[in-house]
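>>> The following comprises the amino acid sequence and a computationally predicted model.
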Amino acid sequence: MKIYGDSQSGNCYKLKLVASFLKIPYEWIELDIKNGDTKTESFLKLNPNGKIPILLFDDGRVLSESNAILNFLAEGSELLPKDPFEKAKVLQWQFFEQYSHEPYIAVARFIQHYLGIPEDRRVEYESKQVGGHKALKVMEIQLEKTPYLVGDSMTLADISLFAYTHVSHEGGFDLSQYPKIKEWIQRIQNQKLFLPMNSI
């Protein structure tokens, strides 16, 4: 299998992390979003949506959308609960990540870390802070109850939300007000086979 991604992207990092935890072999194809690598004719043949990550199989099949790929890779593993309700809770957190977390924290990170908060995006950046803190509070409430987002062990829910949360300071989010999130981040980083974000 080949994974096409940008090492700076949290959505791409998720796949590296789950592949490391599950010892899944793959070839990493590094792309640079800012350089237009996802807009080339050859890439658009693989994913007409022009987004990464994608998973390319040896037989030519392509799977896109980070959480869909995560669920495929983790099928049958301890990262995806067998109990239907707990499995649905994992999906609940993954939908939360894509709709209530990533659009705020990841975008704020891009505006600050990569663009330096240009004046024409300052209002947008400040609005992202509100949504991002709302998402972090939701996570903090759950992590006050359980060590991981779906109970006592790590699941895909944690991997999905860890990717951008652990670098949220690059988007201006101060995690000192979220002690349970900080403990959760450390818990994941202490896992055997943990892989830092910029590893290729």
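Structure's in. What do you need?
>>> Could you use CA atoms for every contact and neighbour count after this?
OK.
>>> Against the centre of the chain, work out the most remote residue.
Glu119 (27.6 Å; CA atoms, centre = their mean).
>>> For Ile111, see how far away that one is.
The gap separating Glu119 from Ile111 is 10 Å, by CA to CA, to the nearest Å.
>>> Put this next to the first one:
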Amino acid sequence: MITIHGMTDSGNCYKPRLLAALLEIPFRHNEVSFLDGGTRDPAFLAKTPNGKVPLLELEDGRTLPESNAILCYLAEGSRFVPADRFARAQMMSWLFFEQYSHEPHVAVRRSLVVYPQLAASATPERMAATLAGGRKALAVMEARLAVAHWLVDDAPTLADIALYAYTHLAPEGGFDLAETPGIARWLARVAALPRHRPLDWTPAG
């Protein structure tokens, strides 16, 4: 059985757990958190020198870091990857957007708010910058979701899984989703997918 090493409260770590639930892929969850130094433990660093979660570990011992790379691996051949070449490229475009334009602002601002260990980094300048950057990223999503049910074509893809993770947590970072009704409707659609599981879910046993 595969193992997903990750931090339960992390949106990036939630992505592969959620996808595995949606696709009914069995896995073990191993809690590893930067908050208690788990990501700097020598045994963990031996698996991934970058010292970050999530990390996928296969049955044969091979490991794969980076949340969106893990999504692509788990979803190969599934309904969450479009068959059409251009739609598949659009999906990838949203995955890059999530890591470069969304996560650095929406996720980071939420982390600065909810984790006391990061309070010293929550300077007024950084909070203002992440708020502005997050609003810009959410506006890009809203432009699409105001007129469409999903980010790519007419069915959920990995783009929706990747961007759902931190977008549904955005209010914890001080973002008002009442300003983006298209996003709010989309969040409800993702949450209604069969076998959807919440952020704090991990498999039993």
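Nice, thanks for sending it over. Quick caveat: nothing in here was measured; it's all calculated off a predicted structure.
>>> just to revisit the earlier point, got a list of what the residue farthest from the centre of the first structure touches?
Going by CA atoms under 8 Å, 6 or more residues apart in numbering, Glu119 of the first structure touches no other residue.
>>> what about 10 Å?
With contacts defined as CA atoms under 10 Å, 6 or more residues apart in numbering, Glu119 of the first structure is in contact with Tyr125.
>>> Tell me how far the nearest residue to Arg88 of the second structure once chain neighbours are set aside lies from Met91 of the second structure.
Spatial nearest neighbour of Arg88 of the second structure, chain neighbours left out: Pro82 (5.1 Å); criterion: CA to CA, 6 or more residues apart in numbering. Using CA to CA, Pro82 of the second structure is found at 8 Å from Met91 of the second structure.
>>> Ok, Leu193 of the second structure next?
Leu193 of the second structure sits 18 Å away from Met91 of the second structure when distances are taken as CA to CA.
>>> can you list residues touching both of Glu119 and Ile111 of the first structure?
Common neighbours of Glu119 of the first structure and Ile111, using CA under 10 Å, 6+ apart, are Tyr125.
>>> in the second structure, which spans are helices?
11-22, 42-47, 67-75, 85-97, 108-114, 124-145, 158-167, 181-191 (DSSP state H).
>>> export those helices to JSON lines and tack on mean neighbour count and distance to Arg28 of the second structure?
Below are the helices of the second structure laid out as JSON lines (neighbours: other CA atoms under 10 Å; distance: least, CA to CA, whole Å):
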{"stretch": "helix 11-22", "mean neighbour count": "23", "distance to Arg28 of the second structure": "10"}
{"stretch": "helix 42-47", "mean neighbour count": "14", "distance to Arg28 of the second structure": "16"}
{"stretch": "helix 67-75", "mean neighbour count": "19", "distance to Arg28 of the second structure": "14"}
{"stretch": "helix 85-97", "mean neighbour count": "16", "distance to Arg28 of the second structure": "25"}
{"stretch": "helix 108-114", "mean neighbour count": "19", "distance to Arg28 of the second structure": "25"}
{"stretch": "helix 124-145", "mean neighbour count": "17", "distance to Arg28 of the second structure": "32"}
{"stretch": "helix 158-167", "mean neighbour count": "24", "distance to Arg28 of the second structure": "20"}
{"stretch": "helix 181-191", "mean neighbour count": "16", "distance to Arg28 of the second structure": "23"}
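>>> of all these, which lies closest to Arg197 of the second structure?
helix 11-22 (6.1 Å; CA to CA).
>>> Give me the mean deviation of that closest one from the first structure.
Its matched residues in the first structure lie on average 0.4 Å from helix 11-22 of the second structure after superposition (mean CA distance after the TM-score superposition for the first structure).
>>> Report the spatially nearest residue to Thr167 of the second structure, omitting neighbours in sequence.
Val106 (7.3 Å).
>>> isn't the one you found right up against Tyr164?
No - Val106 of the second structure is not in contact with Tyr164 according to CA atoms under 10 Å; the separation is 11.5 Å.
>>> anything in contact with each of the two?
Joint contacts of Val106 of the second structure and Tyr164 (CA under 10 Å, 6+ apart) are 98, 170.
>>> From Ile183 of the second structure, how far off is Ala146 of the second structure?
7 Å.
>>> Kindly report the same for Cys72 of the second structure.
23 Å.
>>> quick one: what's aligned to Tyr104 of the first structure in the second structure?
Under the alignment (TM-score structural alignment), Tyr104 of the first structure maps onto His105 of the second structure.
>>> JSON lines for the helices of the second structure, including distance to Asp200 of the second structure?
Shown next, in JSON lines, are those (distance: least, CA to CA, whole Å):
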{"stretch": "helix 11-22", "distance to Asp200 of the second structure": "8"}
{"stretch": "helix 42-47", "distance to Asp200 of the second structure": "22"}
{"stretch": "helix 67-75", "distance to Asp200 of the second structure": "17"}
{"stretch": "helix 85-97", "distance to Asp200 of the second structure": "23"}
{"stretch": "helix 108-114", "distance to Asp200 of the second structure": "15"}
{"stretch": "helix 124-145", "distance to Asp200 of the second structure": "23"}
{"stretch": "helix 158-167", "distance to Asp200 of the second structure": "12"}
{"stretch": "helix 181-191", "distance to Asp200 of the second structure": "14"}
